[in-house]
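Visitor: The following comprises the amino acid sequence and a computationally predicted model.
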Amino acid sequence: MMSWFDVLTEPLSFDFMQRALLTAAATSIVCAIFSCFLVLKGWSLMGDAISHAVLPGVVLAYLAGIPLVFGAFGSGLFCAVATGFIKEHCRIKEDSVMGIVFSGMFAAGLVLFSRVNTEQHLSHILFGNVLGVTDSEMLQTLIIAAVVTLAIILKFKDLMLFCFDPVQAKVIGLPVRVYHYALLCMLALTIVAALQAVGVVLVVAMLITPGITAFMLCKTLSKMLMVSVTVSLMAAISGTFISFYIDAATGPTIVLAQAMIFLLALSVNLLHKSIKPRQGAPNA
């Protein structure tokens, strides 16, 4: 019978598990931080759009013989800029434009992938392969996560005002358009960082679930960030350990762990709301 200590330490004896845990942890932290801003800004669908739109860039980068990160970032950024351009020059609503752009780009990526012989397995790009992360891929993820996190910390107050009240931000002289595209660039970088962990399809869950969970439980952005990071980190570590022992795909297991935490938070929130009116009711 294995003790809890053995359960926790046995996976760490493998190099691939050490890399997987570090990569998953870094990815979960940056996704959790960005998740709060996406939820407050109402950009959940934008995260979904860019995450799917990176696929053609990955394939084209492979054909060009350049690192896949450059293709993924360029493709994601193109999706964001194209969405903004179309929205400004026609009467179609933004959510409809995003649906057209990201579904078209994702379909183009699938067509390219089916016609090109590559060493990359399609399921690894779609659903991630954190257990197969190499040292260079882990370093790439850590650098991207550190850059995005540092940028958010340095401009935290400005980004907070931009998300809560862009009109007030413009009145006091903040370059609103610059912050708009800066957030889109950081979103694309965050998605690129998360590709190794959960892939194109599941990255949107890591970008939305922690922020939504924290939003239900917190009243201030600072507390929301702390809860979001804690929830995301717990799900990433527990999901990686669980996938090791049950021999399941790590990315989906991490996302499933986040969903379970969300359901728990939702239950607590509903219970709190049901008890609060009873406590305030007058005695007979």
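Guide: Looks like it arrived, so ask away. Since the model is a prediction, treat every value here as computed from it, not as a measurement.
Visitor: Please make it C-alpha for all contacts and neighbour counts, starting now.
Guide: OK.
Visitor: Distance from the chain centre to stretch 145-156, please.
Guide: On the basis of Cα atoms, centre = their mean, to the nearest Å, stretch 145-156 sits 15 Å off its chain's mean C-alpha point.
Visitor: any idea how far residue 213 is from residue 228?
Guide: 7 Å (Cα to Cα, to the nearest Å).
Visitor: intersection of neighbour lists for those two?
Guide: By Cα atoms under 8 Å, 6 or more residues apart in numbering, residue 228 and residue 213 have no common neighbours.
Visitor: more neighbours, those two?
Guide: More crowded of residue 228 and residue 213, by other Cα atoms under 10 Å: residue 228, with 30 against 24.
Visitor: Residue 188 versus the residue nearest to the more buried one when sequence neighbours are not counted, what's the distance?
Guide: With Cα to Cα, 6 or more residues apart in numbering as the criterion, residue 228 has its nearest non-adjacent residue at 4.7 Å, and that residue is residue 210. Distance check for residue 210 against residue 188: by Cα to Cα, it reads 18 Å.
Visitor: between these two, who's got more neighbours?
Guide: Set residue 210 next to residue 188 and count neighbours by other Cα under 10 Å: residue 210 wins out with 33 against 26.
Visitor: surely that one meets residue 29?
Guide: No. Applying Cα atoms under 8 Å as the test, residue 210 and residue 29 come out as separate, 9.8 Å apart.
Visitor: joint contacts of those two?
Guide: Jointly contacting residue 210 and residue 29 under the rule Cα under 8 Å, 6+ apart are 229, 232.
Visitor: next up, a second structure to put side by side with the first:
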Amino acid sequence: MSLELLIDPLQYNFMQRALLVSTLVGIICSLVGSYLMVQRLSLLGDVISHSMLPGLAIAFMLGANIYLGAFIAGIFSTLIIAGIKARSRLKEDAAMGIVFSAFFALGIILITIIQKDNRIDLFHFLFGNVLGVTAGEVRDTAIITLIVALVIILFYKELLFYTFDYEGAQAAGLPINFLNFGLMLLIAGAIVASLNTVGVILVMALLITPSATAYLLVKRLHWVMILGAMIGIISSITGMYLSYYFNLPSGPAIVMVAIGFFSLAFCFSPQEGIFIPSQRRNKPKA
């Protein structure tokens, strides 16, 4: 009976595509999200994801690829944040809040204008539509995932140094601006790949939650990325099955499974679990 429960959804092509793209998104979000979390820039992922909404709308109005428009808008938002930070006394979090609000509001206005003459599903952009992904979108997600994984592997040492010791990396002569902009590209790529799965609103949860869960369980960044990817994959697949059998929205189901894993780690992590006696917790390495 349990085997039938696993196999039954796989008879449908749309479920096969949805499971595959969800798995890829679980991997790419965890890889990129690990850097965001360690650098304490979780809000940046939220800013970029919401900033993509006007890019989607403008690309739709121009008849261009909406995901390319989203990618460009996401990168543009990071440049504006950097400009505000460099030319004013405002801190980075304030700049992020301003850009977040402005881009998201602009996106809602543009989509509202578009809806007057065109049938465009705002709900799809905000919360994803993984059951509607095409074979081409699965291919594109796989390509983005492969590129992001390769970049992280090739520049792992540089990104690690930059992430944990910005000033040291700068003194060592590493191309700080290049690494920073490259990381923004990776984040934007991961978010674009995730739009169909969880949408603009929920992508932040998938970027951070699996990585945060892994961070409570392991100590090294590469293990955070590997374990986070595994948690992301399991969350995505489990969420899809829950969506199929209980008629739930796919994106929120995936996110809630990921939140469930985080809750377990938060409560029972050997290092930091709140229900683990302090004398039994493993002391973190210096």
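Guide: Alright, I've got the coordinates. The shown structure was predicted, so the numbers you read here are calculated from the model rather than taken from an experiment.
Visitor: ok, back up a step: which element is the residue nearest to residue 228 of the first structure on?
Guide: helix 176-217 (DSSP states H and E).
Visitor: So which residue is dead centre in the first structure?
Guide: Geometric centre of the first structure, nearest residue: residue 207, 2.9 Å, by Cα atoms, centre = their mean.
Visitor: Under the alignment, what does residue 57 of the first structure map to in the second structure?
Guide: In the second structure, residue 57 of the first structure lines up with residue 55, judged by TM-score structural alignment.
Visitor: so how far is residue 83 of the second structure from that match?
Guide: Distance of residue 55 of the second structure to residue 83 of the second structure, given as Cα to Cα: 19 Å.
Visitor: Comparing these two, which residue is more hemmed in?
Guide: Between residue 55 of the second structure and residue 83, residue 55 has the larger neighbour count (other Cα under 10 Å), namely 26 against 12.
Visitor: Now the helix or strand hosting the more buried one on the first structure. Mean distance?
Guide: Residue 55 of the second structure is part of helix 42-62, with elements assigned from DSSP H and E. Helix 42-62 of the second structure: mean distance to aligned residues in the first structure after superposition is 0.5 Å, counting by mean Cα distance after the TM-score superposition for the first structure.
Visitor: Buried residues in that helix, which are they?
Guide: Residues of helix 42-62 of the second structure classed as buried by neighbour count (16 or more other Cα atoms under 10 Å): 42-60.
Visitor: Can you identify the element that follows that helix toward the C-terminus?
Guide: helix 66-86.
Visitor: angle of that following helix against helix 176-215?
Guide: With axes from the mean of the first three to the mean of the last three Cα atoms, to 10 degrees applied, the angle from helix 66-86 of the second structure to helix 176-215 works out at 110 degrees.
Visitor: Tell me which residues are up against helix 66-86 of the second structure.
Guide: For helix 66-86 of the second structure, contacts defined as Cα under 8 Å, 6+ apart pick out 47-49, 51-60, 90-92, 95-96, 99, 103, 184-185, 188-189, 192.
Visitor: Please state the offset of it from the chain centre?
Guide: With Cα atoms, centre = their mean, you get 16 Å for helix 66-86 of the second structure.
Visitor: how big is the offset of it relative to the first structure?
Guide: Using mean Cα distance after the TM-score superposition for the first structure, the mean distance for helix 66-86 of the second structure is 0.5 Å.
Visitor: so that helix aligns onto which residues of the first structure?
Guide: Counting by TM-score structural alignment, helix 66-86 of the second structure corresponds to residues 68-88.
Visitor: Just the buried positions in that stretch, please.
Guide: For stretch 68-88 of the first structure, a neighbour-count test (16+ other Cα under 10 Å) marks 68-80, 82-83, 86-87 as buried.
Visitor: same thing with stretch 98-109 of the second structure?
Guide: 99, 100, 103, 104, 106, 107.
Visitor: can you check stretch 156-173 of the second structure too?
Guide: For stretch 156-173 of the second structure, a neighbour-count test (16+ other Cα under 10 Å) marks 159, 160, 161, 162, 163, 166, 169 as buried.
Visitor: ok, the residue nearest to residue 228 of the first structure - contacts?
Guide: Applying Cα under 8 Å, 6+ apart to residue 210 of the first structure gives the contacts 32, 35, 36, 227, 228, 229, 231, 232, 258, 262.
Visitor: Can you tell me what the last one aligns to in the second structure?
Guide: Matched across to the second structure, residue 262 of the first structure falls on residue 262, judged by TM-score structural alignment.
Visitor: Give me the mean distance between the helix or strand encompassing its match and the first structure.
Guide: Assessed by DSSP H and E, residue 262 of the second structure sits inside helix 250-268. Helix 250-268 of the second structure differs from its equivalent in the first structure by a mean of 0.4 Å after superposition (mean Cα distance after the TM-score superposition for the first structure).
Visitor: Mean distance between the helix or strand just after the helix holding residue 210 of the first structure and the second structure after superposition?
Guide: Sequence-wise, the next helix or strand downstream of helix 176-217 of the first structure (DSSP H and E) is helix 221-246. Helix 221-246 of the first structure: mean distance to aligned residues in the second structure after superposition is 0.8 Å, counting by mean Cα distance after the TM-score superposition for the first structure.
Visitor: Identify the residues contacting residue 168 of the first structure.
Guide: Going by Cα under 8 Å, 6+ apart, residue 168 of the first structure touches residue 161.
Visitor: Same question for residue 125 of the first structure.
Guide: Per Cα under 8 Å, 6+ apart, neighbours of residue 125 of the first structure: 55, 195, 196, 199, 200.
Visitor: Closest to residue 19 of the first structure out of those?
Guide: Nearest to residue 19 of the first structure among the contacts of residue 125 of the first structure: residue 196, at 11.3 Å, using Cα to Cα.
Visitor: Name all residues that make contact with the closest residue to the closest one other than its chain neighbours.
Guide: Leaving aside its sequence neighbours, residue 196 of the first structure sits nearest to residue 128 (Cα to Cα, 6+ apart; 5.0 Å). By Cα under 8 Å, 6+ apart, the contact set of residue 128 of the first structure is 195, 196, 197, 198, 199, 200, 250, 251.
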